[in-house]
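> Quick one, fold the following:
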Amino acid sequence: MIGLKLKFKVTLAFALFIIGPFLIVGWISAYKAEESMQDELGRTMLQLAKQNHTTITKSMSAVNDKTITFLGNHLFNRTVLNPFWLNIETFSQINQADEILERWSSDGTSYTLYMMNREEKRTHVDLSDKNSGFKYFDFDHSDRPEWVQHADNKRGAGVFRLIPSSEGTATVSFIRSILNAQNYNDVIGYLVVSHLEVHFTRDLLSVQLPENSGIFLFNDANELLMQAGSAAFPEAGITELASRETSGYRFVNQGGERWLSAYAYEPDFHTRLVYHVPLNSLSSSWKGFQWFIMIVSAIYLVLVLLFVLYLLRMIVRPLHRLVTITKIYEPGVPLASDNSRDLLRSDEFGILYGSFLRMTRRLDHSFEENYAMKIKQKETELATLHSQITPHLLYNTLDSIYWYALRKGNKDVGGMIKDLSKLLRIGLSKGRTMIPIGEEIEHVQAYCRLQMKRYPDNFEVHWDIDEDAKKYTTPKVILQPLVENAIFHAVSSMDGEGEIRIAIRCADSEIEMTVEDNGFLPVDMERLEQITRGEITDKGYGIRNVHQRIQLHFGEAFGLRYIRGEGGGVKALITLPRQEYIKVIPDS
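Predicted coordinates:
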């Protein structure tokens, strides 16, 4: 590695640290992606099976509810059995019973009512060959059909079974034994709804599956009621799934092919729905895409390697010359342009060299700029000193006027001048932007006294100040704009009924300041919030300035917001963090 040229070093490093890891990671990713894809297909197919099974269960419940309604409407009047069904004997009575059952037959289904012939009625018509309608149940215990025993075991509940039809084929039927309302141990007949495959086939075929797939519906006795799709019934693998009272999915190898079996269980009728789908039909497109990505990635790596070799040739030589020029540069010494004409290109090296020349010019002028900045700093310091002297002169002048007013006996004017002096002193704060909350309270109290002199007997100000809060830090002049808005927009014209409540409290790790008025004029709260957030800039400069200054110092978690007051009016709420004020002693 040490004796190789840079071109071969980069090529070998590219193969070891890029191509090798890329192939390993690509293989692991493809393997994991295939596992993840199979699991996702299993979950999706299981969800599809559950949804389809729910649809079938709704159809089963509809049949069950319809038979209950039939029994309640025609066989029982509350707990009394309708004697009509026990005494059918004439042709007219048989037709009447058949007409009732035929009205309940719909959508291709057939209703058949078997009644125990305990009155030993002898009909003039042979009912044994009837496919539907009314029939007497004349089977002995020895030759009773198997579905009779299943219905008896349910004790009045319904069961779904395959029953041979007159055409010789099996039909999906719902069977309910009819119990004597006076004695539930006494079975007086059976209600059979056949040809239900008309409904269930529609539900099964509502989902389109890939080719060679199959859907299998089993009842509570693990009997295959129906199947849909082009796949043959794989009895070895599916029968075991049909006996489970859980839902899930699994992958099996069958006939040299991998299959996905998703099975859903519904406890209402203890039925199972099994989807049996060849995995290749679901993932063939994805595998083809995976191979396509791998081939494209390999071609991409080869192209990248060729491009790296090209870059080495284009970069190494001009980079070496640029380094040489950098070494000979000294601030203040002009560069020899003859040695660098070939670097004035339009590519990145030309841009780099141009930036290098601009950097040397900035370095050459840095001393002059530094000197100019020092002169400007001195001028700024003088201007700051002058601005400090001017407020000091103003404070002394106002203090002289205050004492003059007191000597002349005009205490009201003296108090107003004192409050004005306090407003100016705290508002300027010797250039400070942060002051103690105690000084902020003094500032807004002085402002309130001045405004109460201006609007005598128009409003009152109530104070609720937590003494512990006075030692914490706040941006200066954040309460005065809120009080000003409350006075001019709410209480200034209320003829003595106006109230402003100013509260400052400590709450956990925060300070809460509120200014609330009882103004009666309607206020657009949404517009107030828009002004506070800066979405409306032609109004409300004061409150927007307060909100922005708080967030500038403490972050977006704090600031100003407006809510409606409890007794009308508007409440302005300011939240600040608890930060104790530290007095900064200026340098002498």
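> alpha carbons only for contacts and neighbour counts from here, please
OK.
> Ile550 - nearest residue in space that isn't next to it in sequence?
Of all residues not flanking Ile550 in the chain, Gly559 sits nearest, at 5.4 Å (C-alpha to C-alpha, 6 or more residues apart in numbering).
> my read: the one you found touches Arg544, true?
No - counting by C-alpha atoms under 8 Å, Gly559 does not reach Arg544; the two are 10.0 Å apart.
> so what's the residue nearest to Ile550 up against?
Taking C-alpha atoms under 8 Å, 6 or more residues apart in numbering, we find Gly559 in contact with 546-548, 550-551, 574-576.
> Against Glu529, how distant is it?
Plainly put, Gly559 is 12 Å away from Glu529 if you go by C-alpha to C-alpha, to the nearest Å.
> again with Ala231
Distance of Ala231 to Glu529, computed by C-alpha to C-alpha: 66 Å.
> Likewise for Tyr249?
55 Å.
> between these two, which one's more packed in?
More crowded of Tyr249 and Glu529, by other C-alpha atoms under 10 Å: Tyr249, with 22 against 17.
> Next, the second sequence, to be compared with the first:
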Amino acid sequence: MGTGKRTKEDKKRFLSGTSLAVKVWYIIGGVFLLFTIMFSISALVLKERSIRDYEIRESETILNSMSGSITANIENYKDISRLVMLNKQVTAFLRAPAEEVGAGLKNDTIYGINDIFMVSDYVDSVFIFRSDNHYVTTGKGLYHIDYDLMEDETWHAHIKEREGGAAISLNGNGAVYRANGNQLLTIGRDIYDIYLQKPVGLLLVNISTGMLKSATESQKGSKVCIVSEDGTLLAGDKSVSEYFTSDMAIRYTMVHKSVRGNKNVRMISSIRVPDTPIIVMCASNASAQSIPVETTAVMLLLFVTFVVSISFAAVFISRNITHPIYTLSAEMEKTKEAGWLKKIDAEMPRNELSMLKESYNSIIDYLNDLFTRLIDKEKSVQKAEMRVLHEQIKPHFLYNSLETISFMALDAGAKDVHSALETLGSFYRNFLSKGNREIPLSREISIIKDYLALQKLRYGDIINDEYDISEDTLDIKIPKLILQPLVENSIYHGIRLTGEPGTIKITSYLEDDDIHIIVRDTGVGMSQDTIDELLGRSETPVEDQNASFGLKGTIERIKYYCDYKDVVRIRSEIGEFTEIELIIPTKLKEEERGNV
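Okay, the predicted model is just below:
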């Protein structure tokens, strides 16, 4: 145990006392060794995948070709079998009464069938059964017919459900087979009376496995076979059929299975021929192509490139990294001693260290810019407060003057002028609010109503106002005069520019301890650039500074009041509407609330 502890301490001492260049060489050597191992593994995996992909492509080509050839031949026999149902000798045989069915009629039927199939290869035999079990056949040799099975509804179901169409099976689905054991591919179909449209007989066309054998022989040099859905070999290489599994008969898609422990066979592929009980199989041998020459060349080029690159990087880092790092560290230390944020002016000859220097200088620029913006913002707030103070003139002289003029108008019979002056006096009383910086929402709404009443005297019916104020928000205090600039903007930069009547709607509600106040107008709307400019997302200054004090200045006041949180949202659609939403927390701590 003591030896193990000393070994760990020796390693720590060795690593701490080793120079940076030596450590870099160790790291690069480790990376090179790791890359060599990973490259070798990747090459082997790529080789195996390349071989498998090649085998799959070759197998799919062979299987699709064989399946397509078999399907084409079967479709050809199906088409010929339709002619049998229309042959006059066959229809005469099927319609004849039982007592008239004799050797002559049967021979005529056989001749008619032979005339149809005389140009068709691989047709072993044709059976036509009447409903009374009389039948004719063109087959030569001994056949076994299982009448009991043919009488079973289950046996006949796969033909009956085709309603005159062809059903493919092996050996008549077990009902007709040769005595010598040779397999037959059977095309079965009900024969319908063309006038009554009822089945009057059964047609079984038996095709020899010679057709399947010709399909396997067409794939010279390939190990292929054709089996039934129970794995019985029908044609081709018997050794391939030994790899048959039941799932090959269940799936109609291509199946690929790897074979282990066999040097001559790497993979077995199979596909079931559509609408038939036969499966085509193909074996891929180990002599398949390996990695293509182009891929091998690219991999070797990558390996050589990596070796050259890592060698160059090792020499480059070991010779040039130490001194620049010391220089960079010394410059940073000078900045610390200077006591203010100073950028590094030292020349950094290497790109990596130059990037580090630029990143450090960028941080210094950002911090200096941040300090400048904070100072400018503080100055802007102070200027805004001064402008608000300058606007708060001594109110008593204004009130007395308005009352005097109002009585004079009333004495003169100018009731409309008297009413307008009363509204104006109410507006200014609420407007000035004895210098209070926060007022209840109800008083702010009163200011807006008086303001809009005065604006209607000027613009008439062009302005409509609506209010949806929640009762539980009326007594909540908000910064004074934050809605009037928004309403003014809605009039002068929204509704008035449309040249048509418009509506200003003010809504308020509580949600999650925040009061939401929405001012919506049906004016010309705002562009996204204007919205970004008002919310401070754009560096482009507002062209009209007086207009910006009303709206943008209000936004700045609200942000400052709420400690610059995300409290203002603007939604707009050009030509349709503008909606400004203020979200003001109702439970701001005193230290979080700015001086508005």
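> Quantify their similarity with the TM-score.
After superposition, the two chains reach a TM-score (TM-score structural alignment, normalised by the length of structure 1) of 0.55; 505 aligned residues with a C-alpha RMSD of 7.3 Å.
> mind listing what Thr232 of structure 2 touches?
Here Thr232 of structure 2 is in contact with Ser241 (C-alpha under 8 Å, 6+ apart).
> That one and Cys225 of structure 2, how far apart?
When Thr232 of structure 2 is compared with Cys225 of structure 2 (using C-alpha to C-alpha), they lie 10 Å apart.
> Val148 of structure 1: which of the contacts of Gly559 of structure 1 is nearest?
Using C-alpha to C-alpha, Thr575 comes nearest to Val148 of structure 1 of the contacts of Gly559 of structure 1, at 78.5 Å.
> my read is that closest one is in a strand, agree?
Yes - assigned with DSSP: H, G, I helix; E, B strand; the rest coil, Thr575 of structure 1 falls within a strand.
> what about the strands in the stretch 301-450 of structure 1?
Under the criterion DSSP state E, counting those that start in this stretch, strands of the stretch 301-450 of structure 1 are mapped to 434-436.
> helices or strands up against the helix or strand hosting Ile27 of structure 2?
In the assignment (DSSP states H and E), Ile27 of structure 2 maps to helix 20-86. With contacts defined as 3 or more C-alpha pairs under 8 Å, 6 or more residues apart in numbering; DSSP states H and E, helix 20-86 of structure 2 has these neighbours: helix 103-117, strand 184-192, helix 210-217, strand 267-272, strand 278-284, helix 293-320.
> by how many degrees do it and strand 267-272 diverge?
Here helix 20-86 of structure 2 runs at an angle of 30 degrees relative to strand 267-272 (axes from the mean of the first three to the mean of the last three C-alpha atoms, to 10 degrees).
> now the angle from the helix or strand just after helix 20-86 of structure 2 to helix 103-117?
Scanning forward in sequence from helix 20-86 of structure 2 by DSSP H and E, the next helix or strand is helix 88-95. Counting by the same axes, to 10 degrees, helix 88-95 of structure 2 lies at 140 degrees to helix 103-117.
> ok, and for helix 88-95 of structure 2, which residues are buried?
89-91, 93-94 (16 or more other C-alpha atoms under 10 Å).
> what's the answer for stretch 220-234 of structure 2, then?
Here stretch 220-234 of structure 2 shows 222-229, 231-234 as buried, counting by 16+ other C-alpha under 10 Å.
> who are the neighbours of the lengthiest helix in structure 1, in terms of helices and strands?
Secondary structure of structure 1 per DSSP state H: the longest helix is helix 348-407. Counting contacts by 3+ C-alpha pairs under 8 Å, 6+ apart, helix 348-407 of structure 1 is packed against helix 279-328, helix 411-428.
> Pick the most deeply packed of the ones you listed.
Comparing those by mean neighbour count (mean count of other C-alpha atoms under 10 Å), helix 411-428 ranks first with a mean of 18.
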